[in-house]
Every structure is written in structure tokens, then in C-alpha cells.
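Q: no letters, just coordinates:
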């Protein structure tokens, strides 16, 4: 990828800049791929909203307030092995919204997904999982009737071999 930033004749200040591969292709180990919650191959049991500033992409998954209102991502892995999942979310409620992290049908962890103080207070929680080569299903399944926090995206980075 080639990126050119030109400030013209004036000053240019960049606060933050990053390049992130979007989902859909097999990444190389060590590369991070972003899967936005509002676009395929992600599935949101709820609505895709854009009313809380600070999200990435064109919106986020606002899951229904129910214990069966999940967010699901289909992610690609170039090889079987360890991967780091960075889940970006906002939880403006007064309590954690725990969710089972289910990879290819097996629960690997229950993530607490704590309150972030506001619905615009986006944060990231990291989980390490094992992926199969090829397509993998990663599902966030709330464990209470409060449902999930708002889910922005899932960054997946396979370990370098």
C-alpha cells in the first residue's frame, strides 16, 4: 500500500493514523485484519446504528437487550494457530455486559465487557483464541438479559509462526 499525505502550503497535524486490512481475505501471520460489525460477513442481532460518535466504519452493532442477541463474525485464517482478537465496544450502562466468546461452536472464554462510562466511550478488550485454517466463526453471545454493549469491530491478528 502506498499512502501520500500532503498538507499543501499549510501545516498538517495528524493525531492518529493507521492502516488496517479489511476482512474477507486470508491475512499473513502477524498481519491484523479488521472486521466491522456493521458489514458482511458480520451478523448483528439488533440494529446497525451510527448515533454514538467515535465508531469506526459506517456504524456499529447495537444488539437487542436480550441474552440471545449476539454479534457474529466470520474471519479468515491463513493457517491454524493462535490469534489475538481485539474487540472494540462501548458500554454506557452502569454494569458490565458479559459475553461468551464462542469460536467455531466452542466457548473459549467469558469476557466481562465492563462499563466504559458512556456510549461514546469506546475501548478495546483482547482475547487470545485458537483458529482453524480458513473460515472461522467468532460469536459474542451475551450471558444476561442486558445483552451486549455496542460492538464496533473485531481486529484479528494471527501469531507469526
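A: Done, it's in. Computed from a predicted structure; not experimentally measured.
Q: for the rest of this, base every contact and every neighbour count on C-alpha atoms.
A: OK.
Q: can you show me the helices along the chain?
A: Assigned helices in the chain: none (criterion: DSSP state H).
Q: the strands in it, which residues?
A: Ranges of strands in the chain, per DSSP state E, are 21-22, 32-36, 43-44, 46-49, 60-63, 71-77, 81-90, 99-103, 106-111, 122-131, 134-142, 150-158.
Q: can I get those in CSV with mean neighbour count?
A: Compiled in CSV, the strands of the chain are given as follows (neighbours: other C-alpha atoms under 10 Å):
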stretch, mean neighbour count
strand 21-22, 14
strand 32-36, 24
strand 43-44, 20
strand 46-49, 16
strand 60-63, 26
strand 71-77, 22
strand 81-90, 21
strand 99-103, 20
strand 106-111, 15
strand 122-131, 17
strand 134-142, 21
strand 150-158, 25
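Q: wait, residue 117 sits on residue 93?
A: Yes. Counting by C-alpha atoms under 8 Å, residue 93 is a contact partner of residue 117 at 7.3 Å.
Q: what is the end-to-end distance of stretch 77-96?
A: 30 Å (C-alpha to C-alpha, to the nearest Å).
Q: same question but for stretch 74-94, I mixed them up
A: So stretch 74-94: terminal residues 30 Å apart, C-alpha to C-alpha.
Q: how about stretch 97-117?
A: 13 Å.
Q: how far out from the middle of the chain is that stretch?
A: 12 Å (C-alpha atoms, centre = their mean, to the nearest Å).
Q: try stretch 127-140
A: Offset of stretch 127-140 from its chain centre (C-alpha atoms, centre = their mean): 12 Å.
Q: over to stretch 116-128?
A: 10 Å.
Q: same check, this time on stretch 152-161
A: Here stretch 152-161 is found 10 Å from its chain centre; the criterion is C-alpha atoms, centre = their mean.
Q: neighbouring contacts of it?
A: If you take C-alpha atoms under 8 Å, 6 or more residues apart in numbering as the criterion, stretch 152-161 is touched by 28-38, 55-56, 59-61, 73, 75, 77, 81-90.
Q: got another one to weigh against that:
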């Protein structure tokens, strides 16, 4: 398959730039060639080629499918959620939504929580990662039908991890949780 590409202009022949493209590769041996062909403007110097695996995919977990306890309940009475619903009940002290995460390698990941907070003011909940508590603040959304996201960078161990959102001691609660997206 032939694809014509346009390489960016550099300041002069001593300056280098990079061009990145996503290409499908088959298992086994593949041939990739850069060819000066009909219709090409050419006049470039090529230095090297790097083939890298694609980034690991994002993992999207629905809150209503997580382990719910202490008054956390799955509902679907506000639009805009993903999946089958969202988790409410964060007016109950101790309400917990616990996600089990599998990480193939240890490292720092983004954990993006989709939430609604129609209370009119910022609310706090505890984020418990493998038993370690961090209080997070979720800014108000326009109303209970509006959703926003909160992203934290979290260290995951290789293997099984637990990330829970808890209405704990010192938290104000009163939020709805829709989903959690984990990405490298």
C-alpha cells in the first residue's frame, strides 16, 4: 500500500525534525520503504526510523459495576451518564465505590473520575488507593444532570490494585460517580 506523506520544513540542511505516523503491522516480517515516486517533491534527508508499540489502551470502568457498599447505590435518574447508570448515595457516611484494577506493569497512571456535583459548591470525598487515603475536591457542576471529570496521577503496582471513592470522616460527600478511566 502506498501513502504519500508531507514532511515538515526544517530551518536548513543541518536541522532535523521528526514525523510520526501510526501504521498497521502484521505479525512476522513487514517491509516499510520510503520511496521518491511520481508526484513527490522529494528533496529530503532521512536519518533514522523508530518503530514503537502502540500505547496500552485506556481502561474504562463503570461505577455501577464496581463494588458498592455502605449506602452507595446505582441509579439512572439523571441523563448524561455512560453505561447503565451511575452511583449515588454519597449522602450516607461511609458510602464506597471500589474498583479492582489490574496493571500489567507498575507505574504512574491517570485515573479520571467522571462525576456530577449539583450541590452548588465543591465537595470532598476520599480516594483510597491500596488502602492509602487522599482527600480530593470535586468542583460543582451546573446541576445534577451535568458531568465533569477529576484526574489524579496514581501509582499502581504490577498486578491487582484497589481504587475506592469513599464518603469518609472529614469529607462532605454529596456527589454522583459515573465512571473511572485508567490510562498510562
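A: Cool, got the structure. Quick caveat, the model's predicted, so the values are computed rather than measured.
Q: residues that sit against both of residue 117 and residue 93 of structure 1, list them.
A: If you check residue 117 of structure 1 and residue 93 against C-alpha under 8 Å, 6+ apart, no residue is contacted by both.
Q: distance of residue 60 of structure 2 relative to residue 122 of structure 2?
A: 25 Å.
Q: repeat that for residue 79 of structure 2.
A: For residue 79 of structure 2 relative to residue 122 of structure 2 (C-alpha to C-alpha), the value is 21 Å.
Q: go on, residue 159 of structure 2?
A: Residue 159 of structure 2 is 34 Å from residue 122 of structure 2, by C-alpha to C-alpha.
Q: neighbours around the residue in structure 2 that residue 91 of structure 1 lines up against, how many?
A: In structure 2, the residue matched to residue 91 of structure 1 (TM-score structural alignment) is residue 117. As a burial measure, residue 117 of structure 2 scores 24 neighbours (other C-alpha atoms under 10 Å).
Q: for residue 117 of structure 2, what are its contacts?
A: Residue 117 of structure 2 neighbours (C-alpha under 8 Å, 6+ apart): 123, 138-144, 146-147, 174-176.
Q: from residue 144 of structure 2, how far off is it?
A: 6 Å.
Q: likewise residue 82 of structure 2?
A: According to C-alpha to C-alpha, residue 82 of structure 2 and residue 144 of structure 2 sit 14 Å apart.
Q: repeat that for residue 174 of structure 2.
A: To residue 144 of structure 2, residue 174 of structure 2 is 11 Å away according to C-alpha to C-alpha.
Q: next: residue 118 of structure 2.
A: 4 Å.
Q: same question, residue 92 of structure 2
A: For residue 92 of structure 2 relative to residue 144 of structure 2 (C-alpha to C-alpha), the value is 17 Å.
Q: likewise for residue 152 of structure 2?
A: Taking C-alpha to C-alpha, one finds residue 152 of structure 2 at 22 Å from residue 144 of structure 2.
Q: try residue 108 of structure 2
A: Counting by C-alpha to C-alpha, the gap from residue 108 of structure 2 to residue 144 of structure 2 is 31 Å.
Q: isn't residue 92 of structure 2 right next to residue 72, touching?
A: Yes. Contact criterion C-alpha under 8 Å: residue 92 of structure 2 and residue 72 qualify, at 7.5 Å.
Q: for the residue mapped onto residue 136 of structure 1 from structure 2, what are its contacts?
A: Matched to structure 2 by TM-score structural alignment, residue 136 of structure 1 sits across from residue 161. Counting by C-alpha under 8 Å, 6+ apart, residue 161 of structure 2 makes contact with 100-103, 129-130.
Q: what about structure 1, which of these hold up?
A: Retained in structure 1: 100-103, 129-130, out of those (criterion both residues aligned by TM-score structural alignment, their matches' C-alpha atoms under 8 Å).
Q: tell me the one of these nearest residue 165 of structure 2?
A: Distances from residue 165 of structure 2 to those, taken as C-alpha to C-alpha, are shortest for residue 129 (8.9 Å).
Q: right, and residue 69 of structure 1 touches residue 62 too?
A: No. Look at residue 69 of structure 1 against residue 62 with C-alpha under 8 Å: they stay out of range, at 9.5 Å.
Q: overlap in contacts of the two?
A: 44, 46, 148.
Q: circling back to that earlier point, residue 79 and residue 122 of structure 2: which is more packed in?
A: residue 122 (16 against 12).
Q: show me what contacts that one?
A: By C-alpha under 8 Å, 6+ apart, the neighbours of residue 122 of structure 2 are 137-140.
Q: now it: how far from residue 113 of structure 2?
A: Separation of residue 122 of structure 2 from residue 113 of structure 2 (C-alpha to C-alpha) stands at 15 Å.
Q: and what of residue 106 of structure 2?
A: Distance of residue 106 of structure 2 to residue 113 of structure 2, computed by C-alpha to C-alpha: 21 Å.
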